[in-house]
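Student: Structure of the sequence below:
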Amino acid sequence: MQEDGKIKLGISIGDLNGIGCEVVLKTFEDSRMLDFCTPILFASSKTISFQQKELNIDIKYNGVQEASMAVDGKVNVVNVWKEIPDIKFGEATEEGGKYALKSLLAAVDALKNGDIDVLVTAPINKNNIQTKDFKFPGHTDFLTQELEGESLMFMVTEGLKVGLLTDHVAVKDVSSAINPILIRSKVRTIEKSLRMDFGIRAPKVALLGINPHSGDNGVIGKEDEEILKPIIKEMSDAGHLVFGPYSADSFFGSDNYKNFDAILAAYHDQGLIPFKTLSFGRGVNFTAGLSKIRTSPDHGTAYEIAGQGKADPSSFKEAVFTAISIFRNRKEYLELTENPLQRQRVRR
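Tutor: Prediction:
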């Protein structure tokens, strides 16, 4: 953070053939955004200039060689590469993955070195970004390797927060991936994040069942009876406000989710389908549990509309605001917990 309190907000530009650049540029078309942070894009001045011309967006930006040279009150572009990439809107190309990775690596290095305070990642293509140096199913797994902590894929809005026991795992492997150690770890991570990052003093967490109808007492699979229920009871007896398992098919439609501060879903689609249905365009993907803060919008590269000026920047803008809010909440939490006499000031 700078002396004036401005948060240095790093942005990895994502797949250049998708809508990443568009939602980033549209977000900072509104100069009032510069009142909240100092944006630092990891790309190149020539690339941003090309995107602006193609999308008919006009933003004045400041080209720098390193993130530490960023100027307050301006959109800053770190020149990660000098060459001009071959941009083909709407196509999943090897070139698109190559430069998405260059941007991400530079941004994460800056995050680790403290040259930026938080990171917001524009969407990547999980296929074309794969190389011998990047063999991960997405941002979350890569950041888990690069940063300290126990990561949790946490989809958040003001009124709904959904974490995942397993994220980018094939459905056939979900039940075998879920075990008592994993459940305890994810529950503790989500509780810590709710306290530290969202100011919730006594978080209530609901767990969704692994099987349909939470197994119907073992009739439809035994995992809920043999794994989930014993751990929920164990943690509840130890003082955790953990409840479930709840049948996923009726949990959201009945508005039961409103009774909890967060929901822990067993697998990717079980949590993300209802989340995106209820919150699409306003949702944010937050990698909780790590030593540094990273958020992203709740959508992908959207090749089908790339380069057409149709992309909605709402979710990216929410990702920016969420990163700023979490940074401030975490800073306040750490200050308060260092002084036990001030703990009563933590918000509910």
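Student: Going by C-alpha atoms from here, please, whenever you check contacts or count neighbours.
Tutor: Noted.
Student: how long is stretch 264-272 from one end to the other?
Tutor: 11 Å (C-alpha to C-alpha, to the nearest Å).
Student: My error: substitute stretch 120-139 in the last question.
Tutor: Counting by C-alpha to C-alpha, you get 11 Å between the two ends of stretch 120-139.
Student: Next, the buried residues of stretch 34-50.
Tutor: For stretch 34-50, the neighbour count (16 or more other C-alpha atoms under 10 Å) marks 34, 36-49 as buried.
Student: Which ones among those map onto strands?
Tutor: Cys37, Thr38, Pro39, Ile40, Leu41, Phe42, Ala43 (DSSP state E).
Student: Tell me the one of those residues nearest His139?
Tutor: Nearest to His139 among those, counting by C-alpha to C-alpha, is Phe42 at 15.8 Å.
Student: pull the longest helix from the protein.
Tutor: helix 314-338 (DSSP state H).
Student: tell me what that one is packed against?
Tutor: helix 20-29, strand 118-121, helix 180-198, strand 284-290, strand 293-297 (3 or more C-alpha pairs under 8 Å, 6 or more residues apart in numbering; DSSP states H and E).
Student: For Tyr267, find the nearest of the ones you listed.
Tutor: helix 180-198 (12.1 Å).
Student: mind checking how far the closest one is from the chain centre?
Tutor: From the chain centre to the centre of helix 180-198 is a distance of 16 Å (C-alpha atoms, centre = their mean, to the nearest Å).
Student: so how far is the very next helix or strand once past that helix off the chain centroid?
Tutor: Using DSSP states H and E, the helix or strand that follows helix 180-198 in sequence is strand 205-208. The chain centre lies 20 Å from the centre of strand 205-208; the measure is C-alpha atoms, centre = their mean.
Student: Show me what counts as buried in strand 205-208.
Tutor: Buried, per 16+ other C-alpha under 10 Å, within strand 205-208: Val205, Ala206, Leu207, Leu208.
Student: could I get those residues as JSON lines with distance to Phe89?
Tutor: Rendered in JSON lines, the data for those read as follows (distance: C-alpha to C-alpha, whole Å):
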{"residue": "Val205", "distance to Phe89": "42"}
{"residue": "Ala206", "distance to Phe89": "41"}
{"residue": "Leu207", "distance to Phe89": "41"}
{"residue": "Leu208", "distance to Phe89": "39"}
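Student: just those residues now: which is nearest Val346?
Tutor: Val205 (19.0 Å).
Student: what's that closest one in contact with, if anything?
Tutor: By C-alpha atoms under 8 Å, 6 or more residues apart in numbering, Val205 lies in contact with Val187, Glu191, Leu241, Val242, Phe243, Phe260, Asp261, Ala262, Ile263, Leu264.
Student: Please report how far the fourth one lies from Ser236.
Tutor: Separation of Val242 from Ser236 (C-alpha to C-alpha) stands at 6 Å.
Student: one more to put side by side:
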Amino acid sequence: MSRNLKVGISIGDINGIGLEVIIKTLSDSEIYKYCTPIVYGHTKVASFHRKAAGINEFVFQVINDAESAQAGKPNMINCWEEDVKIDLGVSNETGGKYALLSLQRATDDLVSRKIDALITAPINKHNIQSEDFKFPGHTEYIQERANGKDSLMFLISEDLKVGVVTGHVPVKDIVKGVTKEAIVSKLKLMNESLKKDFWVEKPKIAVLGLNPHAGDNGLLGSEELEIISPAIEEAFNEGILAFGPFPADGFFGNQSYAKFDAILAMYHDQGLIPFKAASFNRGINFTAGLDVVRTSPDHGTGYDIAGKNMASPTSFREALFLALHIVRQRREQEELMSNPLLFSKMSKDRD
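Tutor: Below you'll find the predicted structure:
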């Protein structure tokens, strides 16, 4: 664990702010004390963004593969040969095409363990769709590529950790995805991640209701009584400290989340709106429940500010450091588990 970890970075939509926040993050020399970054894209595209944002004296070291990455430098793997027309702030087929080429090459190296973690810059979920990408987002794509049975979209900040049962699905389909089995599965993933990735010994998890006022005893919907409460009970009986269901508005409004280690929301906006309101530009999207580590900033492509030197690198930088933290936490735990005497001693010390 003493060596610098190799961190892969996909560039996202080339017409957005991805490369701007990447370059701003890697311009900080402190980064190289902790990792060796490898960006999957093309130096010409990166140079265009660097100049558009007015960033001077930054150069990528071109390498052919992750094994050739040089410590102490920002490395770039050119994922295509042709020149690319960049239209800053525009969503088009070109942006999606090259975002996918970057993501595919980076994910290849992630699942083959040539890199230790992957940080993904924002894609446009519409223009990236193709024969090779038929997914609602990064989370589902990474899950399939990593051969995961399930995964959890887990939003992380200093003050909040929020996961969702249903992720990138239309509102009209949310109820179909809120099943007892899905809730129990997400609770297990969240509980395990809190223990393994964040070293929370006995996580306390709050579960939100689906309907207004958590159904109000069946008056405003029966899902809480028939699905969510039984799922919580089953998880609790399996040793997971899950509580609820709580009405979402009051739960966030009175800051009840401070009493819990994490929150499981039923759908995307129920969890992400309060999370981003509290943690925007500092939050991180982590794909929990997989053998590989992938994080991303909690913002989108930022077309409206692309090329204007206005994009904050804070969330991207936090995503990079969280990925490093999780990799090291997992490896240290593996080392401890392989040494029963040391693990027993540490457990007694905690008690």
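Student: neighbour count winner among Val242 and Ser236 of structure 1?
Tutor: Neighbour count, other C-alpha atoms under 10 Å: between Val242 of structure 1 and Ser236, Val242 has more, with 24 against 13.
Student: mind checking the SS state of the most far-flung residue of structure 2 relative to its centre?
Tutor: The centre of structure 2 is farthest from one residue, Leu219, which by C-alpha atoms, centre = their mean lies 36.3 Å away. The three-state assignment at Leu219 of structure 2 reads coil, by DSSP: H, G, I helix; E, B strand; the rest coil.
Student: what residues are up against it?
Tutor: Leu219 of structure 2 touches nothing, counting by C-alpha under 8 Å, 6+ apart.
Student: Now with 10 Å, please.
Tutor: Leu219 of structure 2 makes contact with Asn211, Pro212, His213, according to C-alpha atoms under 10 Å, 6 or more residues apart in numbering.
Student: so how far is Leu272 of structure 2 from the last one?
Tutor: To Leu272 of structure 2, His213 of structure 2 is 18 Å away according to C-alpha to C-alpha.
Student: Could you do the first one as well?
Tutor: Using C-alpha to C-alpha, Asn211 of structure 2 is found at 16 Å from Leu272 of structure 2.
Student: Columns distance to Val80 of structure 1 and mean neighbour count on top of the helices and strands packed on helix 314-338 of structure 1, output as CSV?
Tutor: Below are those laid out as CSV (distance: least, C-alpha to C-alpha, whole Å; neighbours: other C-alpha atoms under 10 Å):
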stretch, distance to Val80 of structure 1, mean neighbour count
helix 20-29, 15, 22
strand 118-121, 15, 27
helix 180-198, 31, 19
strand 284-290, 24, 25
strand 293-297, 20, 27
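Student: could you dump the ones you listed to JSON lines with distance to Tyr303 of structure 1?
Tutor: Formatted as JSON lines, these follow (distance: least, C-alpha to C-alpha, whole Å):
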{"stretch": "helix 20-29", "distance to Tyr303 of structure 1": "10"}
{"stretch": "strand 118-121", "distance to Tyr303 of structure 1": "17"}
{"stretch": "helix 180-198", "distance to Tyr303 of structure 1": "33"}
{"stretch": "strand 284-290", "distance to Tyr303 of structure 1": "20"}
{"stretch": "strand 293-297", "distance to Tyr303 of structure 1": "15"}
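Student: out of those, which comes closest to Ala92 of structure 1?
Tutor: Closest among those, using C-alpha to C-alpha: helix 20-29, at 13.4 Å.
Student: The closest one: how far from the chain's middle?
Tutor: 17 Å.
Student: Next, the contact list for the residue of structure 1 sitting at the aligned position of Leu187 of structure 2, please.
Tutor: Here Leu187 of structure 2 is matched to Val187 in structure 1, going by TM-score structural alignment. The contact partners of Val187 of structure 1, by C-alpha under 10 Å, 6+ apart, come to 152, 163-165, 193, 205-207, 232, 235, 240-242, 263-264.
Student: List the ones among the contacts of Val205 of structure 1 that fall in strands.
Tutor: Val242, Phe243, Ala262, Ile263, Leu264.
Student: just to revisit the earlier point, determine which two of the buried residues of stretch 34-50 of structure 1 are furthest apart.
Tutor: So for the buried residues of stretch 34-50 of structure 1, where distance means C-alpha to C-alpha, the most widely separated pair is Phe36 and Lys46, at 26.0 Å.
Student: Could you tell me where stretch 5-25 of structure 2 falls in structure 1?
Tutor: Under TM-score structural alignment, the match for stretch 5-25 of structure 2 is residues 7-27.
Student: Please state the offset of the matching stretch from the chain centre?
Tutor: With C-alpha atoms, centre = their mean, you get 14 Å for stretch 7-27 of structure 1.
Student: and the end-to-end length of that stretch?
Tutor: First-to-last residue span, stretch 7-27 of structure 1, C-alpha to C-alpha: 16 Å.
Student: Then stretch 280-288 of structure 2?
Tutor: 20 Å.
Student: same deal with stretch 57-68 of structure 2?
Tutor: 23 Å.
Student: list the buried ones in that stretch?
Tutor: In stretch 57-68 of structure 2, counting by 16+ other C-alpha under 10 Å, buried: Val59, Phe60, Val62, Ile63, Ala66.
Student: Filter those residues down to just the ones in strands.
Tutor: Per DSSP E, the buried residues of stretch 57-68 of structure 2 map to strands at Val62, Ile63.
Student: and the two most separated of the buried residues of stretch 57-68 of structure 2?
Tutor: Largest separation among those by C-alpha to C-alpha: Val59 and Ala66, giving 17.6 Å.
Student: List the residues that contact the nearest residue to Asn15 of structure 2 once chain neighbours are set aside.
Tutor: Spatial nearest neighbour of Asn15 of structure 2, excluding adjacent residues (C-alpha to C-alpha, 6 or more residues apart in numbering): Leu88 at 4.4 Å. Contacts for Leu88 of structure 2 (C-alpha under 10 Å, 6+ apart) come out as 13-17, 49, 52, 95, 302-308.
Student: Give me the buried subset of those.
Tutor: The buried subset of the contacts of Leu88 of structure 2 - by 16+ other C-alpha under 10 Å - is Asp13, Ile14, Asn15, Gly16, Ile17, His49, Gly95, Gly302, Tyr303, Ala306, Gly307.
Student: May I ask which two of those residues are separated the most?
Tutor: Farthest pair in the buried ones among the contacts of Leu88 of structure 2 (C-alpha to C-alpha) is Gly95 and Gly307. Separation: 14.5 Å.
Student: Helices of the stretch 1-150 of structure 2, start to end?
Tutor: 18-26, 43-52, 93-111, 138-145 (DSSP state H, counting those that start in this stretch).
Student: angle of the shortest one against helix 93-111?
Tutor: Going back to what we said before, that points to helix 138-145 of structure 2. Angle, helix 138-145 of structure 2 to helix 93-111, by axes from the mean of the first three to the mean of the last three C-alpha atoms, to 10 degrees: 50 degrees.
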